[in-house]
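*Asks:* Take a look and give me a structure for this.
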Amino acid sequence: MKWLQAIKDYQFYLKIERGLSKNTIDSYTRDLEKLILFLEKNQIKSSPISIDKDIIQRFIYQIAKEVNPRSQARIISGLRSFFDYLVFEEYRKTNPTDLIETPKIGIKLPDTLSEQEINELISAIDLSHPQGERNRTILEVMYSCGLRVSELITLKISDLFFEEGFIRVLGKGDKERFVPIHNQAQKYILTYINQIRCFVKPKKEFEDTLFLNRRGKGLTRQMIFTILKNLAMDIDLKKKISPHTLRHSFATHLLKNGADLRAIQQMLGHESITTTEVYVHLDKSYLREVVETYHPRK
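*Replies:* Modelled structure (predicted):
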């Protein structure tokens, strides 16, 4: 079995059997491409079937010089998943990554913005600019609904259920969830649709896409990053932010204001409550308040 065919079969497995998103599959693929590049540079002739632990270990040593421990751990995890698949399909008897240690990494607390900083970002948008109304709506929706950037740019007009007060979101692995949307975000969306989007002619396949560029196509992830980066510069924000910062801020502000962790988990679309629990670490005072409020001997 050759590498290209093995990767192609693996991608199909990740998509059909595990239901992973394109972005996740692309990430797994990039890790394997790094391994293949390492083999080529070092003139190592090993197939997915014959490659052994020693070669994988040499690759990991090389990668450790180029990336941080967190990225190194992710690459090892990606390789382990690939070889688990080969074992599952009985192409191999053992997984060469089984005895390779993953570097220990601490909990990386997500960056967040204060409510005032969120307001300053949104207020900095130039509404006289043709795309100003759209950009304000984008930030409001990302923050008020806690959306991933991939969920935002694929949001459809048919996903809006304003009478019920929800939007339908297609998350990781094409998992559907319904997220509450408050009146302010609804108002911005309707203004954008009725006053801005109506003058843009959507290209084929983008007729139902909510957020469009001037040429009638959907926005890219990079465009959202650029919008935020420019706004951060406008208000002289010293923090390094990304679209995910708004999602982290959404969860953190809900938690600080007394929202239930399980409810936040559902709104964020986290499969495991453990993922959501990272937000508890952002504000230790929350834990103290829980004990003081609910403990029988308070």
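*Asks:* okay, CA-based contacts and neighbour counts for the rest of this
*Replies:* OK.
*Asks:* Helices of the stretch 101-250 of the chain, start to end?
*Replies:* 115-123, 132-145, 149-153, 183-195, 221-234, 243-256 (DSSP state H, counting those that start in this stretch).
*Asks:* can you pull the contacts of K53?
*Replies:* Residues in contact with K53 (Cα atoms under 8 Å, 6 or more residues apart in numbering) are 96-97, 99-100.
*Asks:* go again using 6 Å as the cut-off
*Replies:* K53 makes contacts with P96, as judged by Cα atoms under 6 Å, 6 or more residues apart in numbering.
*Asks:* what does D111 give?
*Replies:* Here D111 is in contact with T245 (Cα under 6 Å, 6+ apart).
*Asks:* How much space separates the nearest residue to S21 once chain neighbours are set aside from Y10?
*Replies:* Nearest non-adjacent residue to S21, counting by Cα to Cα, 6 or more residues apart in numbering: G173, 4.6 Å away. Distance from G173 to Y10, counting by Cα to Cα, to the nearest Å: 16 Å.
*Asks:* Sequence B follows; please return its structure for comparison with A:
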Amino acid sequence: MKAIEIVLRFKEYLETERSYSKYTVLNYLKDIEDFRNFLKTNGFADLLEAKPNHVRYFISFLHGKGYNERTIARKMSSLRSLGRFMVREGIADLNVFADISSPKIKKTLPKFLYYQELDNLFEAIDVGTVVGKRDYAILELLYGTGMRVGELCSLRIQDLDFYNSSILVMGKGSKERYLPIHDHVKSALLDYLEFSRDELLKKNKKGSTDILFLNFKGGPLTERGVRVVLNSINLKAANALKISPHMLRHSFATHLLDGGADLRSVQELLGHENLSTTQIYT
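*Replies:* Sure, this is the predicted structure:
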């Protein structure tokens, strides 16, 4: 079997069985492609003939190129996943990546926003405009529920349950969870649905869509689009820091725990599979 066939089968596995997002799959494939290019450049064999020494040489090469420990560890995680897949599918007898240690990652506390910085963001939005109502609802949802940006972009109108004050979210691995929405979030969503979404949808030349958040052309808002929205809001707010959707998620978790919420509850709200992932906020 050719290496490209293995990679394509692995890609299908990530998309179908693991239900990984398009962005995550692309990262896996990029890491594998980097390793294959390294093997080719140095005259080594391709994936099927790769040896543990080749993997160690690759790690040294990455260090020499100035990659940090976190990036190298991620690349090794991608390769180990590929190795497990090859063994499972009977393509290889041994996972050559399994026993290669990744560099130790220095633990850093997640960056979060202080309350004044959050207030600056909300106050910077002109809610008198169609786009402003949408942006306000996005900011309320990201901070008010702690959902991931990918989860926000995949929300459909029918996922909203205003009667029970909850929202159905499709998380990693296609795992569903219900998130409570407080009055501020509900109000922002209702305002967007009543006065903004239909106006944006009119610009969609491809027809209707049930995706909740729309871009200025009336199509589904992408993760990249959300980041552009947040950067624009932050520029107007004149906050002296860069923000991201994940920083709002960090802020949600940090503020909940500071307010006395228990770790298990925060874990469930964030959709973390392991409690240890949530413990970084403590």
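*Asks:* Aligned to the residue nearest to S21 of the first structure, what sits in the second structure?
*Replies:* Counting by TM-score structural alignment, G173 of the first structure lines up with G173 in the second structure.
*Asks:* thinking that match is in contact with S19, fair?
*Replies:* Yes - proximity of G173 of the second structure to S19 meets the contact threshold set by Cα atoms under 6 Å, at 4.9 Å.
*Asks:* The two - which one has more neighbours?
*Replies:* Per other Cα atoms under 10 Å, whichever of G173 of the second structure and S19 has more neighbours is S19, with 17 against 14.
*Asks:* Doesn't that one lie inside a helix?
*Replies:* No - assessed with DSSP: H, G, I helix; E, B strand; the rest coil, S19 of the second structure is coil; it does not lie in a helix.
*Asks:* Using JSON lines, lay out the helices of the stretch 101-250 of the first structure together with mean neighbour count and distance to I25 of the first structure.
*Replies:* Converted to JSON lines, the helices of the stretch 101-250 of the first structure look like this (neighbours: other Cα atoms under 10 Å; distance: least, Cα to Cα, whole Å):
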{"stretch": "helix 115-123", "mean neighbour count": "15", "distance to I25 of the first structure": "32"}
{"stretch": "helix 132-145", "mean neighbour count": "22", "distance to I25 of the first structure": "24"}
{"stretch": "helix 149-153", "mean neighbour count": "20", "distance to I25 of the first structure": "14"}
{"stretch": "helix 183-195", "mean neighbour count": "16", "distance to I25 of the first structure": "32"}
{"stretch": "helix 221-234", "mean neighbour count": "15", "distance to I25 of the first structure": "16"}
{"stretch": "helix 243-256", "mean neighbour count": "21", "distance to I25 of the first structure": "19"}
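*Asks:* For R74 of the first structure, find the nearest of those helices.
*Replies:* Proximity to R74 of the first structure (Cα to Cα) singles out helix 243-256 among the helices of the stretch 101-250 of the first structure, at 18.5 Å.
*Asks:* So which bit of the second structure is the closest one matched to?
*Replies:* By TM-score structural alignment, helix 243-256 of the first structure lines up with residues 245-258 in the second structure.
*Asks:* distance between the matching stretch and the chain's centre?
*Replies:* The chain centroid and the centroid of stretch 245-258 of the second structure are separated by 15 Å under Cα atoms, centre = their mean, to the nearest Å.
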